[in-house]
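Trainee: how would this look folded up:
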Amino acid sequence: MAEIIDRISDLPAHIIYDILRKVGKYHNLREEARTCILSKRWSSIWRWRPDVIISKYNHKGLKNNLENFVKSVDDSLLPYAEHNLRIETLCLIGLAHPGLTSHIDRWLNLAIKHNVRSLNIYSNSMKNSKYYSIPDALHAAKMLTELSLRRCSLEVDDSTNKLQQLINTCQLIRNLSVDDCKGIHNLCVAGLVNLEKLELLNCEGLKKIEIQAPNLRVFAFKGAPLSMYQKTREVLPLPCTINILDGYKTLQILKLEAATMTDQEFEYKLSKFSALEVLELTRCYEIKKIKIVSHKLKRFTLWYWRNLKQVDLLTPNLREFDFESGKMCMPFSTMVTSNLKRANIFFYKRGSYVDPDIVYGNVDTSWYNNVQDFVRKLDYSKGLVLVILCRQVFLFLF
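Mentor: As a prediction, the model looks like this:
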């Protein structure tokens, strides 16, 4: 009988861990743990993995018994403290329970002492849940290269905020994402020479942003809405000034949603980004005229517009184009897009069950003429795929 060789256990530790991490990423932490029955070595490597995920979705104890949940997490972190194991990544997900605040602070402190490089704090996404207040100890995380915060409180006083303090002290950050956080009024992103990706989303109260990042490649901004609905039943964005003072030659991806830029502000800023390849504009209602002159732009998305009157695209290397409108018309005056390969045009008619006659636009002869005129403007190359979708969307009026 041939000798059975345990090749699975003999795999290098970094390969075993990479397999386990991918199982956890594409399935869940429980499946990742189950995979460890393959061998004792796999089990020990999993228990000492450098990526630590503490989530209410993977610990039943948080729902049933807070004390058991805390004990379970403490037990799982004990080997890191006893054996001085690496903690490269710490993810705290959905831990909005008021009794957990001091424990989260402890777990953060442990990760900071072990030179955590990637930190993700995702508090509960429910709007009525409590914001997690970032502790001052986080300023000691000098090795941070990735920081992602969601639904956290960053307020110190009117002159500064905890995010500004983090930027000033943790200057190795490469990726920074802030979503639905409060306490930020003015933000100066400077001194982060390694910063490549910056996302500022839904931060109510944010009035001014200044960015000096010489290696910035991706910038995404989503304006926070006013808390009160207007008569139009649409939520208007709070005004926020965006000044990108550096990174003109490196920025490749720009995503703006609910930004309050005027035509002149947008055109001026866009003209400086010589390396821009991807541009996404969503709900930028203040913009009425768009003119883009670029040999680098490859993908352009124009989504949910209301006041737009005219669009001129002089983008000979544009490959993909997405456009959505609630009006059955297309405001394109000039289109130089000789390398366009895919265009998705989406129209929807809006009405209501209360009054079906409230409709913005109709599919009629003039609409078809409008489409034909648009197609004629396309300086298209062989192989262009043009998809036009129309859909009825009902709104309930109360």
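
Trainee: From here on, just use CA atoms for contacts and neighbour counts.
Mentor: Fine.

Trainee: What are the buried residues along the longest helix that the chain contains?
Mentor: Taking DSSP state H as the criterion, the chain has its longest helix at helix 66-83. For helix 66-83, a neighbour-count test (16 or more other C-alpha atoms under 10 Å) marks Phe69, Val70, Val73, Leu77, Tyr80 as buried.

Trainee: Using a markdown table, please lay out the residues you listed together with distance to Lys130.
Mentor: A markdown table is the format used below for the buried residues of helix 66-83 (distance: C-alpha to C-alpha, whole Å):
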| residue | distance to Lys130 |
| --- | --- |
| Phe69 | 19 |
| Val70 | 19 |
| Val73 | 21 |
| Leu77 | 25 |
| Tyr80 | 29 |
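
Trainee: The residues you listed: which two are farthest apart?
Mentor: Phe69 and Tyr80 (18.0 Å; C-alpha to C-alpha).

Trainee: The most centrally placed residue in the chain: what's it in contact with?
Mentor: Nearest to the mean C-alpha position of the chain, by C-alpha atoms, centre = their mean, lies Glu199 at 6.0 Å. By C-alpha atoms under 8 Å, 6 or more residues apart in numbering, Glu199 lies in contact with Leu176, Ser177, Val178, Asp179, Phe219, Ala220, Phe221.

Trainee: what about it, is that helix, strand or coil?
Mentor: Of the three states, Glu199 takes strand according to DSSP: H, G, I helix; E, B strand; the rest coil.

Trainee: again with Val359
Mentor: Put simply, Val359 is coil when judged by three-state DSSP.

Trainee: one more, for comparison:
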Amino acid sequence: MNYFAIRSLPSSKQMMLKRALQNLRVPSESKRKRISGTVYDKTCAIDLCAEASGAHRKRKREQFSIIDKNVKLKKQQTAKDSNSVDKRVASMDYISQLPDTVIHIILSLLRSTKDAARTSILSKRWRDMWISFSVLTFDQRTFQELEGVQSMENCNEVFKQFIDKSLQSHLDRKLGIYKFVLHLTSYDPALVHHMERWFGIATENNAKELGFHVHVKGTRRYILPKNVFAAEGITGLRLQGCKLETCSIIKLPHLQKLYLRNLRVDQQIIMNLISSCPLIDDLRLIQCSGLSCLDISSLLKLDRVEVHCCNVLKKIDITAPSLQAFWYCGKKQVSCKINLKDCESLKRLTLEDSRMTNNQFHGRFFSFPLLEKLELSNCLKLTNIRIGSHRLNRLVLRGCKNLEEAEIDTPNLLSFEYQGDKFPFSFLNPKCLKEVKLSFAPMEDRKLKLNLKSEPLWFPKLREFLGKFDHKGLKLVVRTSKVIVSFYY
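Mentor: Prediction:
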């Protein structure tokens, strides 16, 4: 190929030849002698340039093929990785492998029935769990509002028919019942017979939780159907506004949670009920009349006890080595003697007792070496107390108006909350505190209101309290009247 032949080539070919000539290196004479079977001269150099352009295109094709192979390998590797992730996720789905009863407990802890229903899309097992989890709640007041029934008599009849049809539909589809709850607005003798049948259907279908709530009007009350006391499979029973009658046969061997609210009870009935349910771990008595003494010694798994506003209750005696939480809220007119000395595992104690004295408090508090949370509310007779504990990490004091001095020696205290009109505390070692919430009542002294330069009476002690901190990380919130001030140290 001569010069004119090269000039006749297209410009793109000429540029390609030019680059090839620039990159081509003709070996020296000594190197040519070492290469056998090949003759190099200027003419063959031009021919080699033409071949070099083809080699250049071949190298590009090879590079593209290598890139394609790399892309394919990466896609295959990504697919393998995703498959391995799916396998790992599938192998790590331990929740779906839990027993049915445990999954039902998980569903019952969700905020609403709709949230529980959404779990049915996870898998076939969760769909089956949701079907067997059915929660049937019949609220007469809500039903009346939705249906717009004005007459109470008509409302009761329509409401009764609605429950009958719902239960029958449930039985026709062979669905289980996990929870059955009935809310009634008032007493109606016509519903007594039907109630026993409804609760019978629920227990025969292995319901785990039963609830019966009545809004009390007047003196007439529903008597709890006796078949509820023979529901051997239930684990939770919540009763409000009804009446318990003496029952000779109580078969609730699996009952764990017993909530009684606004009930007229007999001393012997409560004792028989508690003694017949050895697995109770959560017991709550709220506004129950007729109970003068609460004596518990047979519940070895008891974890939580709450007693609120039981009018004539004068004595609480609990022997429960596993008790973790106790909450008592008493009436101003009645003094209640509380004995928890044999509950050494107690970790959370809440007392709202306006008649509790300093000595009574010290006798209760220092009996619990493992206590982690203490809350005192409206304890009006407390004047001078000492709180010393190495395990206490949360302390709350509200409405203790007559408290003049409180010595607090809690080196591991993390949270402190106070509500009152002064600052009667002396902290010996507050260095671990992370959060302090103080709420002071508005000043009543007119002179202090008029003199804006005057400090509140509690301010010097607050300044002294803050002077004991030599570390960062404290959150301080101070509320007084409508003013809220937050500090971060």
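
Trainee: for the contacts of Glu199 of structure 1, which one is nearest Leu95 of structure 1?
Mentor: Distance to Leu95 of structure 1, by C-alpha to C-alpha, is smallest for Asp179 among those, at 15.9 Å.

Trainee: What residue in structure 1 is paired with Lys347 of structure 2?
Mentor: Following TM-score structural alignment, the counterpart assigned to Lys347 of structure 2 within structure 1 is Gln252.

Trainee: what's the farthest-apart pair in the contacts of Glu199 of structure 1?
Mentor: Taking C-alpha to C-alpha as the measure, the contacts of Glu199 of structure 1 span a maximum distance of 13.4 Å, between Asp179 and Phe219.

Trainee: Quick check: closest non-adjacent residue to Ala334 of structure 1.
Mentor: Actually, residue 334 of structure 1 is Thr rather than Ala. Closest residue in space to Thr334 of structure 1, ignoring its immediate chain neighbours: Asp312 at 4.6 Å, by C-alpha to C-alpha, 6 or more residues apart in numbering.

Trainee: What strand or helix carries the aligned partner of that neighbour in structure 2?
Mentor: Taking TM-score structural alignment as the criterion, the aligned counterpart of Asp312 of structure 1 in structure 2 is Glu407. Assessed by DSSP states H and E, Glu407 of structure 2 sits inside strand 405-409.

Trainee: Measure how far that strand is from the centre of its chain, please.
Mentor: For strand 405-409 of structure 2, the separation from the chain centroid amounts to 33 Å (computed by C-alpha atoms, centre = their mean, to the nearest Å).

Trainee: Against which helices or strands is it packed?
Mentor: strand 384-388, strand 425-427 (3 or more C-alpha pairs under 8 Å, 6 or more residues apart in numbering; DSSP states H and E).

Trainee: possible to save these as a markdown table with distance to Arg364 of structure 2?
Mentor: Below are those laid out as a markdown table (distance: least, C-alpha to C-alpha, whole Å):
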| stretch | distance to Arg364 of structure 2 |
| --- | --- |
| strand 384-388 | 11 |
| strand 425-427 | 20 |
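
Trainee: Switch those strands over to JSON lines; also include mean neighbour count.
Mentor: Putting those into JSON lines (neighbours: other C-alpha atoms under 10 Å) gives the following:
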{"stretch": "strand 384-388", "mean neighbour count": "16"}
{"stretch": "strand 425-427", "mean neighbour count": "17"}
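
Trainee: Which among those is found nearest to Leu291 of structure 2?
Mentor: When these are compared by C-alpha to C-alpha, strand 384-388 sits nearest Leu291 of structure 2, at 31.1 Å.

Trainee: Other residues contacting that closest one?
Mentor: Asn358, His362, Phe365, Leu403, Glu404, Glu405, Ala406, Glu407, Ile408, Asp409, Thr410.

Trainee: Which one of those is nearest to Leu466 of structure 2?
Mentor: Of all the contacts of strand 384-388 of structure 2, Leu466 of structure 2 sits closest to Ile408, with 14.8 Å by C-alpha to C-alpha.

Trainee: From Phe465 of structure 2, how far off is the closest one?
Mentor: To Phe465 of structure 2, Ile408 of structure 2 is 12 Å away according to C-alpha to C-alpha, to the nearest Å.

Trainee: Neighbour count for those two, which is higher?
Mentor: Set Ile408 of structure 2 next to Phe465 and count neighbours by other C-alpha atoms under 10 Å: Ile408 wins out with 19 against 16.

Trainee: if I pick the more buried one, what's in contact with it?
Mentor: Ile408 of structure 2 touches Arg386, Ile387, Gly388, Phe425, Ser426, Phe427, Leu428, counting by C-alpha under 8 Å, 6+ apart.

Trainee: Thanks a lot, catch you later.
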